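> Could you look at this predicted model? Sequence included:
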Amino acid sequence: MAQIPAPPPEPQDTLDSYVGLAPEEADRRARSRGWQTVRALPPGAIITMEYRTGRLNFEVKDGRVARVWKG
């Protein structure tokens, strides 16, 4: 049986550094730091709960990033 490949390592990043940024700036910064997928979501958005390596999620409230989490 073949081994399951290990996921690629995630960028070493300080997630709190995105809070307060405009979503466009946060997206540019995240991609430049190596995040493969970046999502900007409104507060209370219904999203899937699976963890995706290399994905960064932003909750955008009043035109600014209010919360950040991986997966």
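Alright, I've got the coordinates.
> C-alpha from now on. contacts and neighbour counts both.
Noted.
> Figure out the helix or strand that the most centrally placed residue in the chain lives in.
The centroid of the chain falls nearest to Leu56 when counting by C-alpha atoms, centre = their mean (1.0 Å). Using DSSP states H and E, Leu56 sits in strand 55-61.
> what's downstream of that strand, the next helix or strand?
On the C-terminal side of strand 55-61, the closest following helix or strand by DSSP H and E is strand 64-70.
> Please compare the first structure with the one that follows:
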Amino acid sequence: MAPIPAPQAEPQDDPDGYVGLEAARAERLARERGWSTVRSLEPGTVITMEYRVGRLNFEVRGGRVSRAWKG
């Protein structure tokens, strides 16, 4: 039987630190800090609620991050 894969560790990074940053800059910074997936979403975008280790989500209003959360 194949071994069960161990989940990857998430970066020790506070998502709230991205709020207010210009979206492209926030995405570059998140990738530099080790987030494997960075997703920018418009307000009201319908998304699934599964949690993905290593993913950082941004809600972007007017070109700036208005909210950020893991998963």
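Great, that's in hand. None of the values given here were measured: they were computed from a predicted structure.
> Could you quantify their similarity as a TM-score?
Their TM-score after superposition, calculated using TM-score structural alignment, normalised by the length of the first structure, is reported as 0.93; 71 aligned residues with a C-alpha RMSD of 1.0 Å.
> still on that earlier bit, roughly how far does the residue nearest to the centre of the first structure sit from Ser17 of the first structure?
As judged by C-alpha to C-alpha, to the nearest Å, Leu56 of the first structure and Ser17 of the first structure stand 13 Å apart.
> the inter-axis angle of the strand holding Leu56 of the first structure versus strand 64-70?
Going by axes from the mean of the first three to the mean of the last three C-alpha atoms, to 10 degrees, strand 55-61 of the first structure is angled at 150 degrees with respect to strand 64-70.
> Strand 55-61 of the first structure vs the second structure, mean deviation?
Mean deviation of strand 55-61 of the first structure from its aligned counterpart in the second structure after superposition (mean C-alpha distance after the TM-score superposition for the first structure): 0.3 Å.
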